[in-house]
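J.: just coords:
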């Protein structure tokens, strides 16, 4: 987006004033960004930028003399509230270049030196008051090649850097990664433009800023050099990136972009985390959405999501890690049990758990505070906040001295007390400093002797003058001697004419009046210079001391970052423990078996939303043998979808290392959870409900393995009855086949004819939602029972939804006619358990002989058959008929 227009292009630089000439030169170097130009206590915008910003932020558009016949359009914002205005522009998709004064205007000779200190983009915000404390603010770099993509995700507000390489050309894999991290800004290389499906997802779903970055920065050698320099290593082998060229090129391109926009603070990014899909449970975008892991489907709010239930963290670092933990379940049983051991120890020691919660409360966002300190934008209060957080670490560490499990012991070892840093801040910075350094009283009294002396002089000028006056009276013997001050001569010594003979020789006469003479001394001149310059000197000294302290703290970045990460881990585990105790959760048995056995399982979110109303628990028994597929039938609203999501969430909770809402649970680790729950038209791509559903099913069957868990709800309902039923059965048969898939599956359906598969396919079991019927009234019992049902109670459910009684009555009349075979379409519908005609029996989907007959006819090669082969086939077909 180029902001420069004819208004800027027509400016004759030679006619401009020196200040405006400086502005235009900088603006022309940053034409795709809004230029915030510092003038005194304001950031000003001129020409096209002023017109645009005044419109976007509803600011008054004024003008300024600039050397041209017409005044330059101008608008501005106060420097102390600039973050708010920048945030509003960033949300609208703009980028902002900040031009700062590099010297004190009062001391500058000629034009004040200015330069761009930073370019703010949606993915490079570091201001904690703008960002969501519970979410990362990622910028993503994508580098595509012939056979894969490299992706890098960085949150510069916390220093977190993640990188991976995806093999193949499956655009869905890239979409899933983008959906997981949800970056606010994306840069990419030229080859990425071929991924139209991903581009559509970015434009329509992520709605984030996306720009092509210079190809030279993605070039192999340039990218490798940037990576090696950034992380201070001699080879890619040290980072584990030696065989991942696209990942390296993606990372190098991102580092180059951050250097270009941030100018300073790149030392904040010290480590890179290499990850791949083999480390975590695969959760595609559809599964994250359907399971409502971090936000609800309808309102996109946290309340009503799994994150809402589990997040009882006390720190901002913990909140971000909790979200990442839920979105990245583990698949290593050993690591999962290591977490579970920690949660078990905390739940078993209520005093320890409560004390940790108390100590975590009040620990500020150390990660983002350190970013501001490293960037040099931290305020005095930011340092004080960090100091307060650091003071809580030693007692927190002391609480963990006697822990037994490996995970908590590891956290204990990584908690650096940081007493030296805390003491430095406590000794140097006031307890309640102002927000701005220029407001003074930032440095604590007693920290710097020179500063204390200047402060005393500024605060006790009268006392100092009085002491000089008393000393001079005693030295000269002139009792009427006075020390005074005026704006013309400054400080002076006044002596009456009767005492002029006692004036010392070193006095310098300055003014003669009718009754007295006024003198000055070298001491008074020195005092005057010190008094009049005291406030400026105080600010300069405080600024120097504050910068020294800030740099000293910044030098401890690695120690503080490591400690902040340990605090986040402890916060998440403690949150798991708190939720487990309050919700009466149980530790699951997690291993590498193929079992998912849950006794009296409960839906964690629904149970929380019920707020005291008893939740009806249910069991589940799945494995890759005789209980591989559970076909669940029952009416709408009875709880089929809740039950299936419940099983998925309990499995996921177990694999993030949390206790689960059940009486007991045995979870064999699954490598992925796939869901097909509900469907709707995708108007952006012109796809119907049925097409969306089939796309999702196709993706599941393509990507799932025998170790996956599938949640399939109402497959085939978007088309005609027989087509839908045929597709549903074919899907079940495909999943049941160990050679094709063999995944554990919960399959909800209204096609009650599918329940016959229990007698045909050994690994299929039927279940139904218990319903009690009284006349035309039904009561949902919410219990899952073995066996199938032959009624969907659709009309009864419609009545519950408020359909008018006339419609309900008429529906029952039509239904009765259809069931009796007297309706117009009677021959095309199922008979709800009653006898079928011969024709219907031949068309029945569950007629194995008919299906075999069709297949044999399709496979028969008539042209290649001998007369005997043709005769044998005819006998075989006749037998089947």
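T.: Arrived safely. The shown structure was predicted, so the numbers you read here are calculated from the model rather than taken from an experiment.
J.: switch to C-alpha atoms for all contacts and neighbour counts from now on
T.: Will do.
J.: Who are the contact partners of the closest residue to residue 246 other than its chain neighbours?
T.: Nearest residue to residue 246 in three dimensions, chain neighbours excluded: residue 150, at 4.5 Å (Cα to Cα, 6 or more residues apart in numbering). Counting by Cα atoms under 8 Å, 6 or more residues apart in numbering, residue 150 touches 141-144, 163-166, 245-250.
J.: Now with 6 Å, please.
T.: 142-143, 164-165, 246-247, 250 (Cα atoms under 6 Å, 6 or more residues apart in numbering).
J.: Structure two is appended below for comparative analysis:
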């Protein structure tokens, strides 16, 4: 350390505490980065790498960014998952001898971003913590620093369940203990793409006890304590806007695991990241950013309470019934800024005067919103009206205090309204009239001296002065003018009168700006006292925005209100896929009924590729999700049970990160469904077993269907190409065959996309290949081979069966007990007699007898 200059020693000491972050070290008008930070930042930000002498034997790598444009560079690093420590000068360089004192004033991480330019206005920015316990349970805690929202959930289903819970929200960063499982940390980082940070301290300090008054479980307190300590450590400022912790009672919401959310494309599509093509893209008719965020929350957690679902549906009906009032409401809502994040910025202390103008304008819309809501006649809309606090006292404060067109910065004046503070008005009067007096003095001096070119000017070094050209110096009266500066062609003077006014004007300007800043801070502190009320207003406006958006969707796309019963009956008339019908030409989507009475648990769906099997399956799941989140649904009518969980296995994709093939992913997702589903769940399985050999795949598919039918009894849609499985309806009483109708016409297949009862008569695989324009010679050869295989198949099966029976007979004869050891013989004989070989497959029977044979020979 001693080899470096005092400033570089200061840098190295601060950097030692910020090892996992880029240290933006303030030097004058720049943030500088040194050593490895500089090398890496110059690559990531594509900025010039230089060097400087730091007192050591070698020059130090260095790069920097201007402080006034640093936000854009910080944003780039945060978006790549890095952290940035902001190190500022915390004392006046002019009043300091030696090295200026510097401190890290904020650690910006992907989960603690507050700056608006770094945020998606329609998406929460969650920081999460994950805490593991010895009994295999986890707590997941969430915080959105921009809104102050806090919540925590207890997870009992192991690490996979915890990952699914995290996947349900837009999490940017996860905080764990330093001794957290390394393999699990890697999965969080590489598989889910989170920045992983560490925090061991979990004790909640007294000043934040009010946030956890309703939390009484030690595990939940530990989980949230870890999160809160990390926030305190990184932010180093007021956290007054943090809201009390909400306990997420997972049993109140439909469970959607990470596989189902991905496969159903709720928030984004599989092929390309982004909203377009997702369910969200269809139903998002919100007009505010905070409403858009609430819509996502509702989609991520559909309700299980019939009463809560009914309340939302009635509110949607209320908005749907009055078109003109709803349009007026939408216009008013569209002019409301993000109250939730504005409240967060106020509490955080980084709000400026323009932010407060946005807040004032938004509050100015609330009376109109209330007046419009009062025109709706539905009683459920009246309930929404009653919950709104217009905050008229805050609106009055902002009207009286903040100037209508303030600057972005808060230290250059122009922030405060005239009339708000008497002393400020006096300063402004002195400054304004002083300048007028200067203009009048200039004219007076010209008249008295007869020097028409005489002028009064100002600069920062000399202040105000009277300037006279050298040719006119002889006209100046004796004694009154005091020389101040000599120029090449002129002299500058000051008079006692001008000096007096100069002091008054400059003092008025300086003190006016200082006082304005103090007054602005006072106003900002007063606004802080309204944060809780602002957050409540934001929640009510968001809810209204989502519900009116649902009404807009229902009217635009002819959605209907679903009915819910305690019977296990699915009865959808003319159901449609909400996304697919939007991308097709109007009127071309073929709707279908879905009917599963109490005696039908499994629909076995057959039909060719491209015929619409997956669409049919997905539309049932999306209809259930839409209904239970409070939206109307795309069909003519719908009667449904309330589903507690939805599990899907649709589509094929390798999981390259964890080294899993398509077939392994398929089996893992199937296993997850079979392990967690109940009779009140919905299971969608598409083409299970296709990733292995035909007989392996068919055996697995049948075993899975049988297991669901006999053990789980969940409402299940199971699509398959294995036509052999269609005979299962003869053995399984609660299974029903349906197929997607297709017709062959002049050698071509025509997909009708209609679901009909009974199994499909063929797969039309070669016809689909023909539609894909494979070469004619290839299509002809495939047809020829298909004929040969179909004709040869019966003989092959007979031969296999005969060989199996012969082999089985040999094993049975050879495995008969011999009088070698009486005890051993008796044991094997009992085991042999206990086997029901005729009920076993030939392979299982042979394996069992082989094991007995080994036992006998031993």
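T.: Now that the structure is in, tell me what you want to look at. If you're wondering where the values come from, they're calculated on a predicted model, not measured in any experiment.
J.: Among the contacts of residue 150 of the first structure, which one sits closest to residue 871 of the first structure?
T.: When the contacts of residue 150 of the first structure are ranked by distance to residue 871 of the first structure (Cα to Cα), residue 165 comes first, at 59.1 Å.
J.: Apart from its chain neighbours, what residue comes closest to the counterpart of the closest one in the second structure?
T.: For residue 165 of the first structure, the aligned position in the second structure is residue 154, judged by TM-score structural alignment. What sits nearest to residue 154 of the second structure in space, not counting adjacent residues and going by Cα to Cα, 6+ apart, is residue 139, at 4.6 Å.
J.: How about residue 616 of the first structure?
T.: residue 782 (6.3 Å).
J.: And residue 190 of the second structure, by the same measure?
T.: residue 657 (7.1 Å).
J.: which residue in the first structure lines up with that neighbour?
T.: If you follow residue 657 of the second structure across to the first structure using TM-score structural alignment, you land on residue 684.
J.: any idea what that match is structurally, helix, strand or coil?
T.: Assigned by DSSP: H, G, I helix; E, B strand; the rest coil, the conformation of residue 684 of the first structure is coil.
J.: got a list of what residue 827 of the first structure touches?
T.: For residue 827 of the first structure, the contact set (Cα under 6 Å, 6+ apart) is empty.
J.: and if we set it to 7 Å?
T.: residue 821 (Cα atoms under 7 Å, 6 or more residues apart in numbering).
J.: is it fair to say it lies in a helix?
T.: Yes: judged by three-state DSSP, residue 827 of the first structure forms part of a helix.
J.: What's the separation between it and residue 795 of the first structure?
T.: As defined by Cα to Cα, to the nearest Å, residue 827 of the first structure lies at a distance of 21 Å from residue 795 of the first structure.
J.: Same question for residue 18 of the first structure.
T.: 81 Å.
J.: Same check on residue 298 of the first structure?
T.: Residue 298 of the first structure is 26 Å from residue 795 of the first structure, by Cα to Cα.
J.: repeat for residue 288 of the first structure
T.: 33 Å.
J.: Of the two, which one has the most company?
T.: Between residue 288 of the first structure and residue 795, counting by other Cα atoms under 10 Å, residue 288 is the more crowded of the two (22 against 18).
J.: what sits against the corresponding residue of the first structure for residue 760 of the second structure?
T.: Using TM-score structural alignment as the criterion, the counterpart of residue 760 of the second structure in the first structure is residue 789. For residue 789 of the first structure, the contact set (Cα under 7 Å, 6+ apart) comprises 633-634, 752, 768.
J.: next one: residue 781 of the second structure
T.: Applying Cα under 7 Å, 6+ apart, no residues contact residue 781 of the second structure.
J.: any idea where the helices of the stretch 551-700 of the second structure begin and end?
T.: Along the stretch 551-700 of the second structure, counting by DSSP state H, counting those that start in this stretch, helices occupy 580-583, 613-629, 662-676, 694-707.
J.: Next: the stretch 251-400 of the second structure.
T.: Here the stretch 251-400 of the second structure has its helices, by DSSP H, counting those that start in this stretch, at 258-263, 279-283, 289-300, 306-320, 323-333, 339-348, 353-373, 379-386, 392-401.
J.: I'd like those helices as TSV, with distance to residue 97 of the second structure appended.
T.: Compiled in TSV, the helices of the stretch 251-400 of the second structure are given as follows (distance: least, Cα to Cα, whole Å):
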stretch	distance to residue 97 of the second structure
helix 258-263	59
helix 279-283	59
helix 289-300	49
helix 306-320	66
helix 323-333	55
helix 339-348	33
helix 353-373	35
helix 379-386	62
helix 392-401	40
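J.: of these, which approaches residue 124 of the second structure most closely?
T.: Residue 124 of the second structure sits nearest to helix 289-300 of all the helices of the stretch 251-400 of the second structure, at 6.3 Å, using Cα to Cα.
J.: contacts for the closest one?
T.: Here helix 289-300 of the second structure has contacts from 121-124, 168, 284, 286, 338, 340, 542-543, 545-546, 629, using Cα under 7 Å, 6+ apart.
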